[in-house]
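Visitor: I would like the atomic coordinates for the input below:
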Amino acid sequence: MEPKRKQKFFLLVLAAIAASLAAGWYYLYSVQNSLWNKAVTDILEVTAQGRHALDTYVEKDQENLQFIVSGLEKESPEDGAAILERLRAASGTDALYVCVDLENRLAYTPQFDEGYPLQEAQTAVFEQLEGERGIREPFINDYSGVWTIGNYQRFAFADGTPGYAQKTQPLKEIAERFSLTFYGDTGFSYVVNQQGNIMIRSLHPNSNRTFQNLFDIIDLQGNDPQQVEGFRAALENGKRGAARFRYQQEDYVFCYVPMETIGGWYVVSIVPDRVIMEQADTIMQNSQIFFFIIVIGILVLTAFFLVSRDSARQVLKAEEKARRAAESANLAKSQFLSNMSHDIRTPMNAIVGMAKLASDHAAEPDKVKEYLKNISMSGQLLVGLINDILDLSKIESGKMALNNSTASLEQLMTELVNIIQPLVQQRKQAFEIRLHGIRHEILCFDSLRLNQVLLNLLSNATKFTPEEGEISVDVTETPSQKPDCAHFTFRVADSGIGMKPEFVKNLFESFTREKDSRVDQIEGSGLGMAITKMIVDMMGGEIRVESEPGRGTVFTVELDLQLACEDSELPPLPGLRLLVADDDPATCRSAESFLRELGVQADVTESGRAAVEKALAAHRQGRDYDLVLLDWKMPGVNGIQAVRAIRRETGCEVPVIIFSAYDWARIEREATEAGVTGFIQKPFFKSTLYRCILQYVLHKDLPAAVSSGEIKLAGKHILMAEDNELNQEITRELLESAGAEVEIVNNGKQCVERFARSAPGAFDLILMDVQMPVMNGYEAARQIRAMARADARTIPIFAITADAFAEDVEAAKQAGMNSHLAKPLDIPHMMREIQKYLHA
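Guide: From the prediction side, this is the model:
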C-alpha cells in the first residue's frame, strides 16, 4: 500500500505542476493578447483622429474652391482678365488655382497674364475626371515639375460655357502637415486608395520611397497570401481594422481607417509590433513573477491535498487582475449621459403618470394630494439621480460618498411601491411585497442609494417580465455579526425571461446588455447593474443573482444597516381583537407577529371566504372584532366582496380596512360603497398597523413620533434675497403657511442694505440665493458678517442655490453661511434646517 500511495502522490504533484504551467501559460498569453489589443485600439483611434484632420482640411479646400467657383460662374469665358483677377486673389504661396474653359480649351493660372491653350492630352485629363467635384490623385505639375494634389469642380460660365476649376498644392506640404507618428517616432502612416496605391507618402525615415503600392511592399516580405487578400478585400469594401504583416525583416501592425470626404482613400498607420509590446514589458514581468508565486503556492497546497480548490482560487484572482489591467477605466462623459436614460425614465414615468391622475381627479382633493405626494417623492429621487450624472468625476473615479443618516425603512419601501406601481399596473403584473422578522424600522443608512439599488432591480423586473407575470420583494431582518447593526436581506424575484449563464457572469459590467431579440426594443443604458453593484459594495454589502432563460431572475442583496438611536419601541395598545385576511402566508405571519408585539390578539386567515366566516362566528358570539384587515386581491372572494358579505351578514359597524400594494384609487368608490372604512398600503410595518389602529379603532391623533411633524414659524421674521419671481412665490407661500412673516428683496445689494436699516434682532433668518444680479449671495453674506452689530455675526444665513456640488457647499461655508439648500428645494429638509436654527 505504501508504494502505491507514494506513486499516487507523485502523479498528483506532476499533474498539479502540469496544470499550473498550462494555466500560467494561458494567463500570460491572455494578458499579452489583451494588452496588444488595447494598443492596437489606441493606434486605430489616433489614426482616426488624423483621418478626421485630413478630412476637415479637404472639406475646407472644397469650400474655398466652391467660393471661387461661385465667382467664376458670374464671369464670361471671353473676359480672361476678370478670370485671372479672381484666381490671383485666391492663390497663396503654396496653393494655386487653375480655371479651364473646356469648350475653347483655354487654361487660366496666375503664373500667366492671359489664358493659354491646352494640349489635347491635357484637355483629355480634365474631361476624364469623374463627377461634378472631387480630388485628383497625385500628379506631376506641368509648370513646377513637382508632385501635386488638387481639388476640382466643374461649373458653367455666365453664358453656359462648361468650365473646370482646380486648387492645387505640393503633395510634400500635405505629407508634412498630416503625417502621423507613433511610439517615439517608430511608426508612421500612408494615405492609400482601395487598390493600395500610395496617395500621400509619409516623410518618416522608415517610409519606403521606392514602391508606389502598399501591396508591393507587403508581397515582397513573404506574408501569408490569405492575410494579404483579406487586407485587400477590407480596403475594397470600406472596412476599418488592423492587420499584421512582415515588413523590413520584422512584424508590423497595419491599422487602416477609411476617409469620409474622399471615397476609396484610407489612412494606414504602420507600427512595429515589438514597440507595441515594449509598453507591456513591466506588466508582463510582474505577471511572470506573480505566476511563479502561484506555482509555488500550488505545490505547497498539493502536499496537503488542497491543490484543486486553492489553485482555482488563485487562477480566478489572476484572471481578475488581468481583466482589470486590460480594462479602460475612463468612460466618455457624453456616452455616460446618453446611457443614463435607463435610470431616469422610471421616476419620470411615475411623475407623468401621477400628474395625469391628478388632472383626471382634480375635483377630488384627497386623491390629488396623494398624487402630488407621489410626484414629490419621484421628483426627489430624480434629483438625486441627476446629481449623480452631473458629478461625473465622482462617479467615473468610483469615489461616490455615502450620505448615511437616520431614515425610515417603512418610508423607503412606501416610496418604492409608489414609484413602481404605474409600471406594474400598465403591464398587468402581479406584485407582492413581504416582510419577514422586521424588528427595526428606523436605521442609519443612505436612503437615496438603497432606493436606487432596489428601484434598478424592480424596474428591470417589470421590463423583462411579460404581462400578467409575477414580481415579488421579500425583506428579511436577521441578527447581524456587526455590533449595533441589523442584517437585512432584500430579495427581488420575477417570472420574466431570465438570462443566459454566460451573460450573468458579466451582468455587473458597465454598458452590458444581453443580445436577445426579446430585449432589443427595451430601453436601458447598460449602467444600471454596474451602478447597483458599486453602491452595494460601498455599503459593505453583497449582491447575488440567480437566473435561467424562461424561468425568471432572483436578485439578493445582503446589507448590514446600523441601528439608530431614534428607533424607540411603540407603546402597547389595549387588548383588542383583529382579523387579518391575506392569501399570502408570509404577510399573515408578519402581521400576526407585529400585532402580538403591540399587545393585540390577531386571528389570521388566507382567504376572503374564511374571513367572512370568522367575522360571522365572532358576531354570533357577541364578540365582534375591533378591526378587520382584508387584502384587496384574494382568489375566490376578494377583499371588497368579503366586506359586502360581512356588512350584510353581521350588520355591525366594525371598521374594515383594505390593504394592497396597488393603487386603490380606481376601486375606492366601489369599496366605500361596499362599506370599507379606509385603506392602507403594503408592505405594512408595525408602525403602519399601529397608526391604523389609533386612527380607525381608538380614534386618536397620531403621536408626535409618527406624525407629520409640522413646523410652526409664527412670530418669525425672515428676509429672503431671490431674483426669480416664481421661486419668490413658492418659498413665500411655504414659509407663510407655517406662520412666518417673509420680506423679499431682489439681489444681494438690496439684502445688505435692508439688513443694515433694520433694528438689531428684527430678522430671525436670511435666505440667500447665490446667483443674483448686482451682488451675488456670497458677497452679500460676507458684507453682512462684517457689519459692526451683534446680530450680524449670529443671524442664520442659508444659501438657496442650484449649485449643488461639494465645492459649492464649501463656498457657502467660507462666505459665512450656516446651511446650504440645493434647488429644487427638498421642503422637509429645508423646514428641518429652519427648525434646527430657529428652534421652531
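
Visitor: switch to C-alpha atoms for all contacts and neighbour counts from now on
Guide: OK.

Visitor: got the residue ranges for the helices in the stretch 701-840 of the chain?
Guide: Assigned by DSSP state H, counting those that start in this stretch, the helices in the stretch 701-840 of the chain fall at 725-737, 748-757, 777-785, 790-794, 806-814, 827-838.

Visitor: mind checking which of those helices is nearest residue 53?
Guide: For residue 53, the closest of the helices of the stretch 701-840 of the chain is helix 806-814, at 37.6 Å, according to C-alpha to C-alpha.

Visitor: can you list contacts of the closest one?
Guide: 778, 799, 818, 819, 820 (C-alpha atoms under 8 Å, 6 or more residues apart in numbering).

Visitor: before we move on, what about stretch 765-784?
Guide: Applying C-alpha under 8 Å, 6+ apart, the set of residues contacting stretch 765-784 is 717-723, 746-749, 751-752, 755-756, 792-793, 795-801, 811-812, 815-817, 838.

Visitor: check contacts around the closest residue to residue 769 other than its chain neighbours.
Guide: Nearest residue to residue 769, sequence neighbours excluded (C-alpha to C-alpha, 6 or more residues apart in numbering): residue 800, at 4.8 Å. Residue 800 makes contacts with 767, 768, 769, 770, 820, 821, 822, 823, as judged by C-alpha under 8 Å, 6+ apart.

Visitor: quick one: which of these is most hemmed in?
Guide: residue 768 (28 neighbours; other C-alpha atoms under 10 Å).

Visitor: separation between residue 484 and residue 631?
Guide: 35 Å (C-alpha to C-alpha, to the nearest Å).

Visitor: cool, and residue 320?
Guide: To residue 631, residue 320 is 49 Å away according to C-alpha to C-alpha.

Visitor: these two: which is more packed in?
Guide: The neighbour count for residue 320 versus residue 631, taken as other C-alpha under 10 Å, is higher for residue 631 (26 against 12).

Visitor: structure for this one too, so we can compare:
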Amino acid sequence: MNENKGKNVRKILMIQIVLNLVLIGIVLGVFYLLARTRTYPDGELVFIMLFILIAMILSMSVSIYINHRIQVKLDEDRLSRSIIVARASRDMRTPMNTIINASDQDMVSRYNPQDMKNALDNVNSAGKYLMTLIEDLLALSKLKDRQLTLDEKPHTIMECVEESFHMVIPHFEKKSIHFNIEYKNVDVCRYVNVDSVRVQQVLVNLLNNACKYTPSEGHVDLVIEGLNQTDEYVDIQFTLSDDGIGMSQGALKNLLKIMPDDIATEKGMGMTIVNALVKAMNGKITCESQEDKGTTFVINFRWPYCYKDQVEKITTDYSILDGKHILLVENNAMSAEVAKQILESQGMSMDLAVNGKDGVEIFTHAMPHTYDAILMDIRMPLMDGIEATQIIRQSTHPESDIIPIIAMTADAFDEDRQRTRDAGMNAHITKPINPQELFTTLTNYLR
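Guide: Below you'll find the model as predicted:
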C-alpha cells in the first residue's frame, strides 16, 4: 500500500514538473512573439522579465508545497501504521502466552480431566480474543483507506451481545470484576439485519476499556434496552457503566472525536475503532464520566427486523450434509487436518489436494458425481486457488460450471472476496474456520 502511495507521489511530482515546464514555455513563447512584433523600452523589458521570474517562482513554490504536504502525509501514515503494529503486537502477547502455556507438553502431561477442560477453555477464549485483535487491525486499515463495507445478515440481538461477553469474560474474572447484563423491553431472540462482527467489535473494545480502568472487585453493567419498536425496526440502546477511575472533562471532550487518521497521536486503538464503526453503522455514541467515580457509554442504533423469508433461510439443520464427499484443496497440513475433523463431525468425507495444480488434476479426472463441493485455499505453491478455479470452470468436465467452489482462506479483505467471485467461486469463508458458517454455506449450495 505504501509502495503504491510512493508511486502516486512520483506521478504527482512528474506532473508538477511538466506543468512548470509548460508554463515557462508558454510565458517565454508569448514574450518571444511580442518581442518580434515591437521594440520595448528598457523599463518595459525589465517589467516583463520580472513578471516571468515571479510566475516561475510561484509555480515552483506551489510544487514544493504540494511535495511537502504529500511527504508529511506519507510520514504520518508510516508512523501511524508502525504504532498500530507495535500496539497490536503488545496486545497479542497475553492471549498468545495463554495458548502457548496451556498447550505446553510438560504441563499437559500433568493435567487431570478438569484441568484439561479449563486449559481448553482458556485456549478457546484466547483464540477468540486474538481474532478480535485481528478484526480490529483489518477494520482500522479499511477505515483509514475508506474501504470499510458492512456485511449485514440476520442475527439475534442475544447472539451479538453474548458472543462479545464470552470473548472478554476471562479478563473480568482475572480481576474479580462483577459483570452484569440486563435486557429491557427487547425480544432478544428476534432476528435483526445487522453486521454482527462490527457490533461485537464495538462492544468488545468498550468492555475491554471498562475492564482495564475498573479496579479489582469493581462493577461493570451492560443494559440492552429497546426504546422504540415497530413491525419494521427496533431502536436499540446499549448502556455500559463502570465504577472505574473515570476521566477528566478535558479527556472526555476529545474522546469521541478520535478517528482513524488520529491514531498516531492517541493512546489506544479501541476508541478509534469504536467511534468509526458506530458512525459507519449510522449509530450515535455519547459518554459521561467523572474522575474516581466511573464512566458511562450510551450507544444507539436503529436495527431493521428481518422478514420471514430471510429468517427461514437461516438453518441449523445440517442433516443434508451427511454422506457428502468434498474435495479439499489445501497445502497446509494442520489446516487440512482441522478441516477434516470439522467435515467428519457432520458425516462428510473428503479427499485432499495439496496445491491448486493437484486439485485441478483430481477434479478433472474424477467421474461425475464424485464430489459434491470443492473447498479451495487461495495462497498455494505451484498453482494458487484463483488460477485453479478458473481452469476448473473452463474445463470440459460435465460438472465444471455447477460444482460449488468455496474459498477457504486467510485473505479477508473486500478485494480478496471480489477476486474469488471474479474467478468463479460461489462463496468466501475466512480462516480460522467457523464450523457453523461452513456448514450453513455448504447446506445452502447442496440443497
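
Visitor: picking that back up, which of the contacts of helix 806-814 of structure 1 has the most neighbours?
Guide: Going by other C-alpha under 10 Å, residue 799 tops these with 28 neighbours.

Visitor: alignment lookup: that residue to structure 2.
Guide: Using TM-score structural alignment, the partner of residue 799 of structure 1 in structure 2 is residue 407.

Visitor: that match: what's it in contact with?
Guide: 375, 376, 377, 378, 385, 420, 425, 426, 427, 428, 429, 430.

Visitor: which other helices and strands contact the longest helix anywhere in structure 2?
Guide: The longest helix of structure 2 (DSSP state H) is helix 42-102. Packing contacts for helix 42-102 of structure 2, counted by 3 or more C-alpha pairs under 8 Å, 6 or more residues apart in numbering; DSSP states H and E, involve helix 2-37, helix 113-144.

Visitor: can I get these in TSV with distance to residue 255 of structure 2 and mean neighbour count?
Guide: Below are those laid out as TSV (distance: least, C-alpha to C-alpha, whole Å; neighbours: other C-alpha atoms under 10 Å):
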stretch	distance to residue 255 of structure 2	mean neighbour count
helix 2-37	29	13
helix 113-144	17	17
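
Visitor: quick one: which of the ones you listed is nearest residue 308 of structure 2?
Guide: Residue 308 of structure 2 lies closest, by C-alpha to C-alpha, to one member of those: helix 113-144, at 30.6 Å.

Visitor: and that closest one, how far from the chain's centre?
Guide: Mean-position distance between helix 113-144 of structure 2 and its chain equals 14 Å (C-alpha atoms, centre = their mean, to the nearest Å).

Visitor: and stretch 710-722 of structure 1, by the same measure?
Guide: Counting by C-alpha atoms, centre = their mean, stretch 710-722 of structure 1 comes out at 39 Å from the chain centroid.

Visitor: same deal with stretch 357-369 of structure 2?
Guide: 34 Å.

Visitor: next: stretch 39-56 of structure 1.
Guide: 27 Å.

Visitor: do the same with stretch 68-83 of structure 2
Guide: The chain centroid and the centroid of stretch 68-83 of structure 2 are separated by 22 Å, computed with C-alpha atoms, centre = their mean.

Visitor: pull out the buried positions in it.
Guide: Under the neighbour-count criterion of 16 or more other C-alpha atoms under 10 Å, stretch 68-83 of structure 2 has 70, 74, 76, 77, 80, 81, 83 buried.

Visitor: what's the most distant pair in these?
Guide: Farthest pair in those, by C-alpha to C-alpha: 70 and 83, 19.9 Å.

Visitor: what about residue 9 of structure 1, distance to residue 839 of structure 1?
Guide: Applying C-alpha to C-alpha to residue 9 of structure 1 and residue 839 of structure 1 gives a distance of 78 Å.

Visitor: quick revisit: nearest to residue 294 of structure 2, of the contacts of residue 407 of structure 2?
Guide: Checking those one by one against residue 294 of structure 2 (C-alpha to C-alpha), the nearest turns out to be residue 430, at 38.3 Å.

Visitor: can you tell me what that closest one aligns to in structure 1?
Guide: By TM-score structural alignment, residue 430 of structure 2 lines up with residue 822.

Visitor: now the strands for the stretch 51-200 of structure 1?
Guide: When assigned using DSSP state E, counting those that start in this stretch, the strands of the stretch 51-200 of structure 1 occupy the ranges 96-101, 106-108, 116-117, 133-140, 147-156, 162-170, 188-193, 198-200.

Visitor: could you give the residue range in structure 2 aligned to the fifth one?
Guide: Spelled out, that is strand 147-156 of structure 1. With TM-score structural alignment as the criterion, strand 147-156 of structure 1 doesn't align anywhere.

Visitor: for that strand, packing partners?
Guide: helix 2-72, strand 133-140, strand 162-170, helix 171-178.

Visitor: quick one: that strand to chain centroid distance?
Guide: That offset, for strand 147-156 of structure 1, works out to 48 Å (C-alpha atoms, centre = their mean).

Visitor: may I see the buried residues of that strand?
Guide: Within strand 147-156 of structure 1, judged by 16+ other C-alpha under 10 Å, the buried ones are 148, 149, 150, 151, 152, 153, 154, 155, 156.
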